[in-house]
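Engineer: I'd like to go over a predicted model; first the sequence, then the structure.
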Amino acid sequence: MTFTVVGRCPRTKMLGVAMATHAPAVGNRCPVVVPRMGAASVQAIADPRLWLLCQKLVAQGWHAGKIIADLQASDPNAGLRQIGVVDAWGHAAAFTGSENGEHASHIVGEGWLVMGNGVVGPQVIEAMADSMRSTGDEVLEERLVRAVQAGGAAGGQADGHFSSGLWVYGDEPFAYIDLRVDLHDEPIGELRRVFEWFRPLLPYYAERPYNPRLPRDDHWRAQQAAG
């Protein structure tokens, strides 16, 4: 019961995932991002063992299609799953099991994929794909948030959504962005609100590991505002 976008920026090579779902704390179960290697989501009936295998295969640098095939072959309950992978080269592949219900599908594009299950209809996934096609000039994190917003605006989850998240990695082994809305009546709007608040701090937290003498984040923000 989740709708998700997975993508890679062809300019920066950043990788990321954004999603929204009915269940709380979705970030604990579904998204996979391995810096420089690939991004994915293992969803529908999430299984932490399958998540771990997906992460391992992505980290080994396998082609997206090969990862999907191996995950399907290793899972006796593959019909209940929905999985999407974008690899280090921008190849995208996805699988929607036949037991996911009537409104479950995916669309694969150049360096991205969108997928959803338990949504109100195919218009949700189509709206997300249209968003990804029309935002190629934007930075990856903006594209991902817009795609989830488009899915929500098209109706989103049939029984509502209460959690969301955004994960983006660059060359570093730690996240460039890791934002989670674990339980909220409007998780997509809240994700956008938190993202806009956090966005000015992106260069701060990118520099801070290498410059621990930077001022505290609120002081740094005030300095930037003052010019």
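Structural biologist: On my side now, so go ahead.
Engineer: From here on, just use CA atoms for contacts and neighbour counts.
Structural biologist: Fine.
Engineer: What is the distance between the helix or strand encompassing residue 83 and the centre of its chain?
Structural biologist: Using DSSP states H and E, residue 83 maps to strand 81-87. Relative to its chain's centre, strand 81-87 lies at 11 Å (CA atoms, centre = their mean, to the nearest Å).
Engineer: can you list contacts of it?
Structural biologist: For strand 81-87, the external contacting residues (CA atoms under 8 Å, 6 or more residues apart in numbering) are 6-8, 37-46, 58, 61-65, 67-68, 92-97, 99-100, 111-117.
Engineer: Emit the PyMOL select command for whichever of those are buried.
Structural biologist: Command for PyMOL, covering only those of the contacts of strand 81-87 found buried under the criterion 16 or more other CA atoms under 10 Å:
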select buried, resi 6+7+8+37+38+39+40+41+42+43+44+45+46+58+61+62+63+64+65+67+68+92+93+94+95+96+97+100+111+112+113+114+115+116+117
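Engineer: Please compare the first structure with the one that follows:
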Amino acid sequence: MTFSVCVRAETPEGPAFGVGVATDAPAVGALAPYVSHRGAVSTQSFVNVRLGRRGIALLDDIGVEDALPGLLARDEDSDLRQLHGVDADGGAFAFTGDGCEEWSGDLVRRDAGVTAAGNMLANGETLDAAADAFLDGAEAASNDPVPDADLVPRLLDALDAGRDGGGDKRGHSSAAVAVKAPKTTAYHDLRVDEHGDPLAELRRVYEAAEAASGEFTEEKKSRIFD
């Protein structure tokens, strides 16, 4: 019932990480996406939030290609899980259990710093469309390397493209983006918990938060945000 992308992008001040996710269930932002200064992880399908919480914590010490398989090996219901992510050292990993409902699958574009996964999708084109849209968004960024602030609209574009490519075959009712960058802002953790058009509403929330963030001085930001 879910599709998501986990991404890594280099910025002038260091790597930024993000997750974009949409599903036909309420409050996906409270369950699926996890980000830190060391990586990004999404846990979904028959979701186990411990995989996300523990997975992102482990990235402080080991790579995603060791952390996530190790957690799945100790999960008796791993055949029902989807788990994927990227890390700060160039690693990328994705897993789809055999018990996930069709269409289900994942993709890894290690060199590009992108993974994607989905279940109960209309088709597999959803994941390619989402990944391609995120990567294509780098061309529209204001400089190269990509500035961290551009990750959020690129994730929103990825979610829109995934939906247009097929998306959740039952539709969508919640969506979220989460970003961890060298400089965190007011619009790096946004979610729509239940809405008839959650992706459009999430973009509206982003635009409102981005506009409001202009009122914060750099000194205030340093006191408010991680």
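Structural biologist: Everything's here; your move. Treat the numbers as computed from the prediction; the structure is a model and nothing was measured.
Engineer: Tell me how the two chains score on TM-score.
Structural biologist: TM-score for the superposed chains, counting by TM-score structural alignment, normalised by the length of the second structure: 0.85, backed by 210 aligned residues with a CA RMSD of 2.1 Å.
Engineer: one step back: mind checking which of the contacts of strand 81-87 of the first structure land in helices?
Structural biologist: Mapping the contacts of strand 81-87 of the first structure onto helices (DSSP state H) picks out 58, 64-65, 67-68.
Engineer: re earlier: now, the contacts of strand 81-87 of the first structure that are in strands?
Structural biologist: Among these, the members found in strands (DSSP state E) are 6-8, 38-44, 92-96, 112-117.
Engineer: All the helices of the first structure, residue numbers only.
Structural biologist: Under DSSP H, the first structure gives helices at 48-59, 64-74, 122-134, 140-153, 187-198, 202-207, 217-226.
Engineer: Could you tell me the angle between the third one and helix 140-153?
Structural biologist: In this case it means helix 122-134 of the first structure. Angle, helix 122-134 of the first structure to helix 140-153, by axes from the mean of the first three to the mean of the last three CA atoms, to 10 degrees: 160 degrees.
Engineer: what about helix 122-134 of the first structure, how far off from the second structure?
Structural biologist: In the superposition with the second structure, the average deviation recorded for helix 122-134 of the first structure is 1.5 Å (mean CA distance after the TM-score superposition for the first structure).
Engineer: what's in contact with that helix?
Structural biologist: Under CA under 8 Å, 6+ apart, the answer for helix 122-134 of the first structure is 3, 5, 103-107, 109, 112-116, 143-144, 146-148, 150-152, 154-156.
Engineer: Now, of the residues you listed, which are buried?
Structural biologist: Here, 16+ other CA under 10 Å leaves 3, 5, 103-107, 112-116, 143-144, 146-148, 150-152, 154-156 buried among these.
Engineer: still on that earlier bit, give the buried residues for the strand holding residue 83 of the first structure.
Structural biologist: 81-87.
Engineer: Now do the same for residue 132 of the second structure: its match in the first structure.
Structural biologist: Superposed on the first structure with TM-score structural alignment, residue 132 of the second structure falls opposite residue 130.
Engineer: That match: neighbouring residues, count only.
Structural biologist: Using other CA atoms under 10 Å, residue 130 of the first structure has 14 neighbouring residues.
Engineer: which residue in the second structure lines up with residue 177 of the first structure?
Structural biologist: Looking across to the second structure (by TM-score structural alignment), residue 177 of the first structure lines up with residue 188.
Engineer: mind listing what its match touches?
Structural biologist: With contact set as CA under 8 Å, 6+ apart, residue 188 of the second structure has these partners: 152, 177-180.
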